[in-house]
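In: here is my input, please return the structure:
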Amino acid sequence: MCRWLAYTGEPLQASTVILDAQHSLVAQSLDSPLGNETVNGDGFGFGWYPENAHAGDAPAFFRSIEPAWNDQNLRELTRSVRSPLFFSHVRAAAGPPIQQTNCHPFRHQNWMFMHNGFLDGFAKMKRDLTFAVDPSLYPAILGTTDSEVLFNLALTFGLTDDPIAAMGEAIRMVEAVGRERGIAFPMQGTLAVTDGVTVWAFRYSSQGRTRTLFHSVDVDTVREMYPGAERLKLFGSRARLIVSEPLNNLPGVFNAVPESTVAVVDASGYHHEPFLAPND
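Out: Here you go, the predicted structure:
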């Protein structure tokens, strides 16, 4: 169910991780060893904050229904854009049609959101969940995915004020509605959300068997571990990556995010917080 990455730190040429890494996101779109689906070819998205962006500025977007490995525009764009914070996502559609409005990430003002996973039995829950979205947000739901509805539910519950609490409330509503309809494990997924400054990455499923999620370790530590790795010179000391699966095979470079956890990335680095717990 899709693959994604989030980068934050010193401005970086986006192709460094989207195209050029050993197991780049585009490589994962063709061959995803840790994914539920090996191929993620049902469109992609790239959302970034410009290098000269100010707090509160909206991100720019490029989304397409083309397979990521076959889109020359993605190559041109990511080799031209340098950004201090960007999201990218390759999609494996699980039901909703392949159309541009269903490609991640999604945007609201200066906020971005993306999701790897699904809401099980979404067709049975869709009406109740969609009608729970604040009426002022409803017109902005342009696609048909469960992910976009989940994002707007979290916005309804106060995402822009408290992302962790709002995402928790949105997921608990999904679980409550799903179980009313006999769905044992309504929520599955890893989620990323940002306001352009901080990144929150969630790993949670109702079953407690969530899709994989990793984040990089401190770059200076990695340089000490691998002093001969020339590619590390491309990254500043504040570079942080959160990924569905590691971008290389170097031991110790990426650590798994635990189940039922949110990894928060800000100017101070990473910290983890417990996030819900299955069947609470």
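In: can we go C-alpha only for contacts and neighbour counts from here?
Out: Will do.
In: next helix or strand past the top helix by length along the chain?
Out: Ranked by residue count under DSSP state H, the longest helix found in the chain is helix 163-180. Later in the chain than helix 163-180, the nearest helix or strand by DSSP states H and E is strand 187-194.
In: one more, please, to line up against the first structure:
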Amino acid sequence: MCRWLAYRGEPLQPAILILDAEHSLVKQSLNSPLGAETVNGDGFGFGWYPADAAQGGLPATFHSIEPAWNDQNLREITRAVRSPVFLSHVRAAAAPPIQQTNCHPFRYENWLFMHNGYLADFPLVKRDLTFAIDPDLYPHVQGTTDSEVLFHLALTFGLRDDPVAALAKAIQRVESVGADHGVKFPVQGTFAVSDGVTLWAFRYSTQGRTRSLFHSVDVPTLRRMYPDAERLSLFGDDAHVVVSEPLNSLPGTFVEVPESTVAILDPDGYRHESFAVR
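Out: Presented below is the predicted three-dimensional model:
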């Protein structure tokens, strides 16, 4: 469906990952071997927390309906800023129209959210799911995607207090409504959520056959594995990236996030927790 990347660590020039990596996100937009679609050219988005802002401050976003490989503004911005936490997404539209308000990541206050996947038969369940959004949050839904509806459902169910529990409740609601409408496998996806301090990356589908998701091994370990890799000098010891597919071909640099799991990246490092929805 789509490809995405999320980074957390020392402030970094986003272009290092989004543009310059061996198999960067922009390169994945043209050639995505592990994706459901090889080409992801239906727009993109980039959201970042400025390096000079307080932790958990308001992020900035940039969205475009241009293909990521053809947008000069993306190149300018990702080389001009430095950020300790940023999210980027290239889109392959399944059904909703190609417009800026449908490009990820989505933002609410200090939160960013993005999704690779779909809510199956969304036109059948859209009304019920939309009506389940808190009325105070509903005016903030600007686009027409299932992903943005899911984000606002998670906000409704307490994302700002407990992102893991809130997304589980939101997915439970989607699966319940889907079952009422005869949808066999309502949810497919990998999801990224951040408040500017912590990054949560989820891998879950109703069917148990979720799109690919990986995160990098910690940098000190990588330096021991590849002492001659000059590119590692660009990263601090706390740098971690979560990706739809690996950014390079070096063995052992990325590990797959298991099915029904949330990877949590925070100031203490990274850890995996079971993501039990039912």
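In: the inter-axis angle of the longest helix of structure 1 versus strand 187-194?
Out: Relative orientation of helix 163-180 of structure 1 versus strand 187-194 (axes from the mean of the first three to the mean of the last three Cα atoms, to 10 degrees): 160 degrees.
In: all strands of structure 2, in order?
Out: For structure 2, the strands defined by DSSP state E cover 2-12, 44-49, 60-64, 83-91, 106-108, 111-119, 187-194, 199-205, 214-216, 240-243, 254-256, 261-266, 269-274.
In: what separates residue 153 of structure 1 from residue 67 of structure 1, distance-wise?
Out: Applying Cα to Cα, to the nearest Å, the value for residue 153 of structure 1 to residue 67 of structure 1 is 29 Å.
In: right, I mislabeled it, should have said residue 15 of structure 1
Out: Distance of residue 15 of structure 1 to residue 67 of structure 1, given as Cα to Cα: 16 Å.
In: next up, the contacts around residue 77 of structure 2.
Out: By Cα atoms under 8 Å, 6 or more residues apart in numbering, the contact set of residue 77 of structure 2 is empty.
In: the one 5 residues further on too?
Out: Applying Cα under 8 Å, 6+ apart, one finds that residue 82 of structure 2 lies in contact with 11, 12, 13, 14, 50, 51.
In: neighbours of the residue lying closest to residue 242 of structure 1 once chain neighbours are set aside, how many?
Out: Computed as Cα to Cα, 6 or more residues apart in numbering, the closest residue to residue 242 of structure 1 that is not its neighbour in sequence is residue 215, at 4.2 Å. A count of nearby residues for residue 215 of structure 1, using other Cα atoms under 10 Å, gives 24.
In: my guess is residue 215 of structure 1 meets residue 255, correct?
Out: Yes: when contacts are counted by Cα atoms under 8 Å, residue 215 of structure 1 is listed as touching residue 255 (5.5 Å).
In: anything in contact with each of those two?
Out: Counting by Cα under 8 Å, 6+ apart, residue 215 of structure 1 and residue 255 have no shared contacts at all.
In: circling back: now do the contacts for the residue nearest to residue 242 of structure 1.
Out: Counting by Cα under 8 Å, 6+ apart, residue 215 of structure 1 touches 240, 241, 242, 243, 254, 255, 256, 257.
In: only the buried subset of those residues, as a ChimeraX command please.
Out: Only the buried entries of the contacts of residue 215 of structure 1 go into this ChimeraX selection, using 16 or more other Cα atoms under 10 Å:
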select :240,241,242,243,254,255,257
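In: who has more neighbours, residue 153 and residue 67 of structure 1?
Out: residue 153 (27 against 19).
In: was I right about the more buried one contacting residue 170?
Out: Yes: assessed by Cα under 8 Å, residue 153 of structure 1 is found in contact with residue 170 at 5.6 Å.
In: tabulate the contacts of residue 215 of structure 1 (TSV), appending distance to residue 137 of structure 1.
Out: Below are these laid out as TSV (distance: Cα to Cα, whole Å):
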residue	distance to residue 137 of structure 1
240	31
241	30
242	28
243	29
254	37
255	36
256	34
257	31
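In: what about residue 186 of structure 1, how many residues nearby?
Out: By other Cα under 10 Å, neighbour count at residue 186 of structure 1 equals 25.
In: how close does it get to residue 219 of structure 1?
Out: Applying Cα to Cα, the value for residue 186 of structure 1 to residue 219 of structure 1 is 37 Å.
In: please apply the same query to residue 252 of structure 1.
Out: Separation of residue 252 of structure 1 from residue 219 of structure 1 (Cα to Cα) stands at 11 Å.
In: same check on residue 226 of structure 1?
Out: For residue 226 of structure 1, the distance to residue 219 of structure 1 - Cα to Cα - is 10 Å.
In: who has more neighbours, those two?
Out: Of the pair residue 226 of structure 1 and residue 219, residue 219 is the one with more neighbours under other Cα under 10 Å, namely 18 against 13.
In: does that one touch residue 234 like I think?
Out: No: with contact defined as Cα under 8 Å, residue 219 of structure 1 does not reach residue 234; the gap is 10.5 Å.
In: now the helices for the stretch 1-150 of structure 1?
Out: Secondary structure of the stretch 1-150 of structure 1 (DSSP state H, counting those that start in this stretch): helices at 15-18, 25-30, 72-80, 122-131, 146-156.
In: nearest to residue 3 of structure 1 among those helices would be which one?
Out: helix 25-30 (7.2 Å; Cα to Cα).
In: may I see the buried residues of the closest one?
Out: Neighbour-count burial for helix 25-30 of structure 1, with 16+ other Cα under 10 Å as criterion, is recorded at 25, 26, 27, 28, 29, 30.
In: how about the fourth one, what's its match in structure 2?
Out: Translated: residue 28 of structure 1. Applying TM-score structural alignment, one finds that residue 28 of structure 1 aligns to residue 28 in structure 2.
In: state the distance from the closest residue to residue 214 of structure 1 other than its chain neighbours to residue 210 of structure 1.
Out: In space, residue 214 of structure 1 comes closest to residue 256 once its chain neighbours are excluded; the distance is 4.2 Å by Cα to Cα, 6+ apart. Per Cα to Cα, residue 256 of structure 1 is found 12 Å from residue 210 of structure 1.
In: check residue 38 of structure 1 too.
Out: 17 Å.
In: looking at those two, which is more packed in?
Out: More neighbours surround residue 210 than the other of residue 38 of structure 1 and residue 210, with 19 against 16 (other Cα under 10 Å).
In: separation between that one and residue 190 of structure 1?
Out: From residue 210 of structure 1 to residue 190 of structure 1 the distance is 7 Å (Cα to Cα).
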